[in-house]
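Trainee: All I have is the shape, not the residue letters:
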């Protein structure tokens, strides 16, 4: 069951050029797992993150980076860590590739596909320094809540890929989803909230277009920052 809306978007000449030139260096395709397609003939090969980035460094997983502006800004300000962004929106992938080239970033790689397939089948346990889930689809209708990314089984998977002491940082502008996130994350026995409830807005989290849109609609953003025990 998908936790995201597939989105369509046209690619401009610059975006096509970025994909053609830069994808072989910075990109990887997430093979669909048995939950989203018939099982492949062979299971996906687990990622060696050290080989992927060309060094051994802490890795941050960015789930659903949109157009990639925030990911590029964080990676540029945090050169000691590597950023693996996963997204399904092709124009966003192309835009992030362009930003990587323009900013000269060496600590960004991009995975195209379902983040849950990446987590289940390719990312090793106990490896990630942080996971960012910024403004995921809130699926506001009650009948669609089962599609939300932050729910108990998915949180257990996310937590298992964090190294001990690793951080799961979520943000949303939907108050009801924020309450559900807080309840779900608090209930996970392997996570501990770093704040009494919601976190103050971290200075290091760039303002995303979703957050700007929420601000115009008078919807505050809620940050939740939990650490793996």
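Mentor: Done, it's in. This structure is a prediction, so every number in the text was calculated from the model and none was measured.
Trainee: For the rest of this, base every contact and every neighbour count on C-alpha atoms.
Mentor: Fine.
Trainee: Tell me how far the most centrally placed residue in the chain lies from residue 18.
Mentor: Closest to where the C-alpha atoms of the chain average out (CA atoms, centre = their mean) is residue 63, at 1.1 Å. The spacing between residue 63 and residue 18, counted by CA to CA, to the nearest Å, is 21 Å.
Trainee: same check, this time on residue 222
Mentor: 34 Å.
Trainee: Same question for residue 100.
Mentor: In terms of CA to CA, residue 100 sits 10 Å off from residue 18.
Trainee: Where does the nearest residue to residue 145 once chain neighbours are set aside sit: helix, strand or coil?
Mentor: Nearest residue to residue 145 in three dimensions, chain neighbours excluded: residue 139, at 5.8 Å (CA to CA, 6 or more residues apart in numbering). Recorded secondary structure, residue 139: coil (DSSP: H, G, I helix; E, B strand; the rest coil).
Trainee: OK, contacts around residue 139?
Mentor: 145, 147, 148 (CA atoms under 8 Å, 6 or more residues apart in numbering).
Trainee: Take these and write them to JSON lines, including neighbour count and distance to residue 39.
Mentor: Formatted as JSON lines, these follow (neighbours: other CA atoms under 10 Å; distance: CA to CA, whole Å):
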{"residue": "145", "neighbour count": "16", "distance to residue 39": "26"}
{"residue": "147", "neighbour count": "16", "distance to residue 39": "21"}
{"residue": "148", "neighbour count": "19", "distance to residue 39": "24"}
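Trainee: Put this next to the previous one:
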């Protein structure tokens, strides 16, 4: 049976390996509403970043880097959310913090459309969106140390044992996140799956690039995160919400140059 997480290759082209590991999402197709279609036709030119692709439809070609100052038209702290879904958290954040810039990373077109509609209604002109695989955005699209904060709220837990390899937060992802976040910047995570929360904590604790920015077992709930459908669903099911916050350690210089970004992208 075909793997739905991979894009169908062009039979007329030479065979290519799209990614060296599974991505953390299954890209579902679905019909968009009239309003969502209108968002793409009328709002995407402002909100959605144009991405040069590699082999896969959600890939980012190595070297296809954007200049945040050119994209947002100013220098400001950049907050990046991975898996923004319908955009509830990031639209609220962007509207509440006009002095900051925001980037929503999502692979589901309907979710991006909803985000654009809500951002336009809220007047969140400091928000941009990108339809792409998140690790490739961090590694290829954004310059080194571009993000002041990186948010990973309620990623797919892939709770079945045979699927845990698809989880986003892994040691490979931690290395890529370390390249994207500036010194002293933050990675903020939240999940309602305790076992995944423990994995996230183990991964970031083991990273030499990050340090805990909380005391005790878990961080306090991030006050900048609005209550979303995912959090409500977890709470209704009786699952505790676990937050984690990590600070990017200063980069170690070798011969006057900081560590390079990781050479190999993780398809997570």
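Mentor: On my side now, so go ahead. Here the structure is a predicted model, which is why all the values come from computation and not from measurement.
Trainee: Sort out for me which of the contacts of residue 139 of the first structure are in helices.
Mentor: Judged by DSSP state H, the contacts of residue 139 of the first structure include no members of helices.
Trainee: Aligned to residue 87 of the second structure, what sits in the first structure?
Mentor: Structural alignment (TM-score structural alignment) places residue 87 of the second structure against residue 68 in the first structure.
Trainee: Okay, strands next: where are they in the first structure?
Mentor: With DSSP state E applied, the first structure shows strands at 27-29, 59-63, 82-87, 108-112, 128-134, 162-172, 191-193, 222-228, listed in chain order.
Trainee: if you compare these, which one is most tucked away?
Mentor: Stretch with highest mean neighbour count among the strands of the first structure: strand 82-87 (a mean of 26; mean count of other CA atoms under 10 Å).
Trainee: In the second structure, point out the residues matching it.
Mentor: Against the second structure, strand 82-87 of the first structure falls on residues 101-106 (TM-score structural alignment).
Trainee: That stretch vs the first structure, average distance?
Mentor: With the two structures superposed, stretch 101-106 of the second structure lies on average 0.5 Å from its match in the first structure, counting by mean CA distance after the TM-score superposition for the first structure.
Trainee: Contacts made by that stretch with the rest, please.
Mentor: With contact meaning CA under 8 Å, 6+ apart, stretch 101-106 of the second structure is reached by 72, 76-85, 87, 90, 94, 112, 126-134, 137.
Trainee: Tabulate the strands of the first structure in CSV, adding columns for distance to residue 156 of the first structure.
Mentor: CSV is the format used below for those (distance: least, CA to CA, whole Å):
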stretch, distance to residue 156 of the first structure
strand 27-29, 24
strand 59-63, 15
strand 82-87, 19
strand 108-112, 21
strand 128-134, 13
strand 162-172, 10
strand 191-193, 9
strand 222-228, 11
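Trainee: for those strands, which one sits closest to residue 213 of the first structure?
Mentor: strand 162-172 (11.9 Å; CA to CA).
Trainee: can you map out the helices along the first structure?
Mentor: Taking DSSP H, the helices of the first structure run over residues 13-26, 49-53, 69-77, 90-103, 115-121, 152-161, 175-187, 209-216.
Trainee: Distance to residue 130 of the first structure for these - can I get that in JSON lines?
Mentor: Formatted as JSON lines, the helices of the first structure follow (distance: least, CA to CA, whole Å):
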{"stretch": "helix 13-26", "distance to residue 130 of the first structure": "20"}
{"stretch": "helix 49-53", "distance to residue 130 of the first structure": "14"}
{"stretch": "helix 69-77", "distance to residue 130 of the first structure": "13"}
{"stretch": "helix 90-103", "distance to residue 130 of the first structure": "20"}
{"stretch": "helix 115-121", "distance to residue 130 of the first structure": "13"}
{"stretch": "helix 152-161", "distance to residue 130 of the first structure": "9"}
{"stretch": "helix 175-187", "distance to residue 130 of the first structure": "15"}
{"stretch": "helix 209-216", "distance to residue 130 of the first structure": "21"}
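Trainee: Dump the ones you listed into JSON lines; add distance to residue 43 of the first structure and mean neighbour count as well.
Mentor: Compiled in JSON lines, the helices of the first structure are given as follows (distance: least, CA to CA, whole Å; neighbours: other CA atoms under 10 Å):
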{"stretch": "helix 13-26", "distance to residue 43 of the first structure": "22", "mean neighbour count": "15"}
{"stretch": "helix 49-53", "distance to residue 43 of the first structure": "18", "mean neighbour count": "16"}
{"stretch": "helix 69-77", "distance to residue 43 of the first structure": "29", "mean neighbour count": "19"}
{"stretch": "helix 90-103", "distance to residue 43 of the first structure": "25", "mean neighbour count": "20"}
{"stretch": "helix 115-121", "distance to residue 43 of the first structure": "8", "mean neighbour count": "20"}
{"stretch": "helix 152-161", "distance to residue 43 of the first structure": "18", "mean neighbour count": "18"}
{"stretch": "helix 175-187", "distance to residue 43 of the first structure": "30", "mean neighbour count": "17"}
{"stretch": "helix 209-216", "distance to residue 43 of the first structure": "36", "mean neighbour count": "14"}
